[in-house]
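Colleague: only geometry, no sequence info:
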């Protein structure tokens, strides 16, 4: 079969903390996202896509390395990536593909390792940005705390706000993430009680518009050099506050009822339900005030993507660019009596994933929904495949989605994996009496079931066919002992399959094997057979 010509460019769009069921193409009855819906109609919408970690750092490092959390070792936010890990830019730059970032990565510099190795400043900058050219890095979320002062002042968005006349010690907070009170006072967006008010900053200077503007700048200034742009929005992540008119597009009547807390006495689940964010989101008045704003922030992203897609069409890039739209993780929003995202139930671990391949080979799947189990780590192998670049089977743990997009896939994975390490969650860890190195939980999501294994506690099991809301924990049900045993086997199979031999390729091993087979001398080996 003739292989289709490679795509020219890649646009990798990621939202932060966006649940997959908060898009109209994924079934939300009130939140309309027409531009994302049109992208789904032009590509493939994956209905069972899973992140590898339910907080920003672990999830994003899996996306950028194509590897599971247990492999790249970034178990939580502010944990640096090991220097030896290769990321998206390391694979694409040698092929002449400009690999740039507009927005957030949540990457943390590995300063200790850099200092020990004496790495120079230019290389350190590349490592600090996990392989991206930081066209505009915009991680956001710098609170009013002296320890963040340097980061605030060096941030491009802070400079942008000051250039447009928005002053104060922290214009990011005081204008983009704060409302104004009746007497002119600044009302912090960190306090959810202000979520129904508009930001002090006009919409045209808001974070989402600013990020889109910079992405448009990047795309329109490109010449003949192919590119990969990671457009990484910081919304709809908290602070939950939106600019007008998005603060008022939705109201309490559009808030869906919370999924009730599950019928489980599992101690880890119980500990997380006692976290402050869970207690807050268990109050209906909090949900009714915050969720409309969350929806408004999503609608703003959709409107801005409409602008961006029009630029792609006008410049001819729509016809030669692979487009991927996804999220790093979800948000419980009070479902299961939980807030935030630090648990392995569907609201946190399930992410949207829409892929549009512009080539004719993908025409047969356009507008379809694919229910196969796919993962965040599949993005990087997909990019390499679509760009016509060599793979890296000895390192990459994801799989290319191109065969699914082109309708040529032969078989697929039996289960998806996600991980979470709550060692950093001091209240839960101390409440459970767990040592720091015994706080792991691992999800095995098969075709029908979800199995969650814990250090020191029994597993949980949910039948997602009969119980899609995950309310009935079968982890200690004798009738499902066999199912649990099968999923324990999947977990062990996954652990055995993690890629640890990352410094030598499969091709090199084959080459060395051929030399052994035909008796060629090897300068780097000692043949011991027959030697006395």
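Modeller: It's in. In this text the structure is predicted, and so the values were computed from the model without any measurement.

Colleague: CA only for contacts and neighbour counts going forward, please
Modeller: Fine.

Colleague: packing partners of the strand ranked longest in the chain?
Modeller: Using DSSP state E, we find that the single longest strand of the chain is strand 227-236. Secondary-structure packing of strand 227-236 (3 or more CA pairs under 8 Å, 6 or more residues apart in numbering; DSSP states H and E): strand 9-16, strand 98-103, helix 207-221, helix 284-315.

Colleague: how distant is that strand from the center of its chain?
Modeller: 11 Å (CA atoms, centre = their mean, to the nearest Å).

Colleague: and the contacts of it?
Modeller: 8-18, 97-105, 138-140, 207-208, 211, 215, 294, 297-298, 301 (CA atoms under 8 Å, 6 or more residues apart in numbering).

Colleague: quick one: residues contacting the spatially most central residue of the chain.
Modeller: For the chain, the residue lying nearest the average C-alpha position, counting by CA atoms, centre = their mean, turns out to be residue 328 (1.9 Å). Contact analysis of residue 328 by CA under 8 Å, 6+ apart lists 14, 15, 16, 17, 18, 51, 54, 55, 56, 59, 60, 351.

Colleague: pasting the second one now:
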């Protein structure tokens, strides 16, 4: 049996905050996730540090803002030496294990410069973002940037799903009436079943692999943090039977968009309206074809979690494992005339977050919903504290959630949350003629007012109290100049507090203060009498 404490950290990819039963979806059944919320705390206002996979995940995995870790877009490597959750947990003897996706791009150039072999134990840990990769699969075929023939593909072939790329040809394709392949990448095929059986899909496979790790870990007394990172409901939007047919157009909620949004839009938003994925979701009938598949994929995740939770109970781990359920960002699904994610509307930047602390100290908050503003970077310090580690505020920029889970009154309210986005690799930059260094957006949200700073352009501003659907951009309205100035000052204050000094803690700085005299460094003293007086007054701190 494993150690006294473990963490199961479940992350879905591109799951909206409002597509769960417990968050109010009227048609989507997620009984296992709902039961998790009833046992823990559901954080109603949780926000990612960037609304796109790579940067968001690097913030989750480092506990640091994008401006601090520097991985600002997909495929921008996380630099060698950037401390990760795995590094912090290793100091406590805790295994940090991955099953599924990280979207980590290794800094191979930096590793070569330092003479680190990527195949060595150290090299693997650096290349895998601090994780022990029990099963790494980012689901990003057919280009296969990480592993052109991952274990999942080999497993499918062993089951008889033949081909060079079973992930694409079977798990993410349908079959036509004459046996022809119908690519799941194409939105028109979202209503068809994937060619694999449900028990052979990515979601079921990763659940199996998570249980395989836990089974193997039973012989190891070391505690573990297992990151089960599902690839779905991220595109391709195609689900295996019977999940492809559980929902239909009757279950698709009305689209959240208004013609006013397309009248004189902000220049950056205007360019995103022209992206192919946005134009696709603005077409008649696309949402009705895609969203039922998206919902089916979520329902399958819930079913698989039910299987996993039953396994944990049988193993005696249910009552001593901290469980987190979350997502790396949302999905527009046609809201605001957009597809994909990347901008800062609630459906993109806000995430579901459920945390179950098994400690008796958390009994008073079970089943509650917190409206405190929280950020994705809060999870890393939460895990560190749960395992008994000392706080590292000079490195980890988030705040532990344990005081909120245990309602001990020690957690000050966060005045605002921040998210960042680098659109340098999108056509919006070239269409607008923006220099690469200026293609940046920052969001500040204080619980009511959402302010977006766009370098080279006017800001955006939304009042979610009077306009919860975020239809009215007040960024150019002179009546709201004071709010814009206030939130810009919040952003400036945040920007001036970056955690760049990570090699010495505040405690070490305190111990190093005024130690020149004991060290024999006598700067500015006139004579021995002044030095003696300084020693008598104890102004020097012993080495």
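Modeller: In hand now; what should we look at? Since we're looking at a predicted model, the values are computed, not measured.

Colleague: as TSV, the helices and strands packed on strand 227-236 of structure 1 with mean neighbour count and distance to residue 497 of structure 1 would be great.
Modeller: Below are these laid out as TSV (neighbours: other CA atoms under 10 Å; distance: least, CA to CA, whole Å):
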stretch	mean neighbour count	distance to residue 497 of structure 1
strand 9-16	22	27
strand 98-103	24	29
helix 207-221	18	38
helix 284-315	20	37
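
Colleague: will you turn these into CSV that also has distance to residue 75 of structure 1?
Modeller: Output for these, formatted as CSV (distance: least, CA to CA, whole Å):
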stretch, distance to residue 75 of structure 1
strand 9-16, 18
strand 98-103, 22
helix 207-221, 27
helix 284-315, 27
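
Colleague: out of the ones you listed, flag the one nearest residue 359 of structure 1.
Modeller: Of all those, strand 9-16 sits nearest to residue 359 of structure 1, with 12.0 Å by CA to CA.

Colleague: what range in structure 2 does that closest one sit on?
Modeller: With TM-score structural alignment applied, strand 9-16 of structure 1 matches the range 6-13 in structure 2.

Colleague: average separation of that stretch from the aligned part of structure 1, please.
Modeller: If you overlay the two and look at stretch 6-13 of structure 2, the average distance to its match in structure 1 is 0.5 Å (mean CA distance after the TM-score superposition for structure 1).

Colleague: helices of the stretch 301-450 of structure 2, residue ranges please.
Modeller: 346-349, 379-386, 402-405, 427-432 (DSSP state H, counting those that start in this stretch).

Colleague: please identify the most buried of those.
Modeller: Neighbour counts (mean count of other CA atoms under 10 Å) averaged over each of the helices of the stretch 301-450 of structure 2 peak at helix 346-349, with a mean of 26.

Colleague: and the longest strand of structure 1, which stretch of structure 2?
Modeller: The aligned range for strand 227-236 of structure 1 is 224-233, by TM-score structural alignment.

Colleague: same question, stretch 193-200 of structure 1
Modeller: With TM-score structural alignment as the criterion, stretch 193-200 of structure 1 aligns to 188-195.

Colleague: list the buried residues in that stretch.
Modeller: 189, 190, 191, 192, 193, 194, 195 (16 or more other CA atoms under 10 Å).

Colleague: not counting its neighbours along the chain, what's nearest the last one?
Modeller: By that I understand residue 195 of structure 2. residue 170 (4.8 Å; CA to CA, 6 or more residues apart in numbering).
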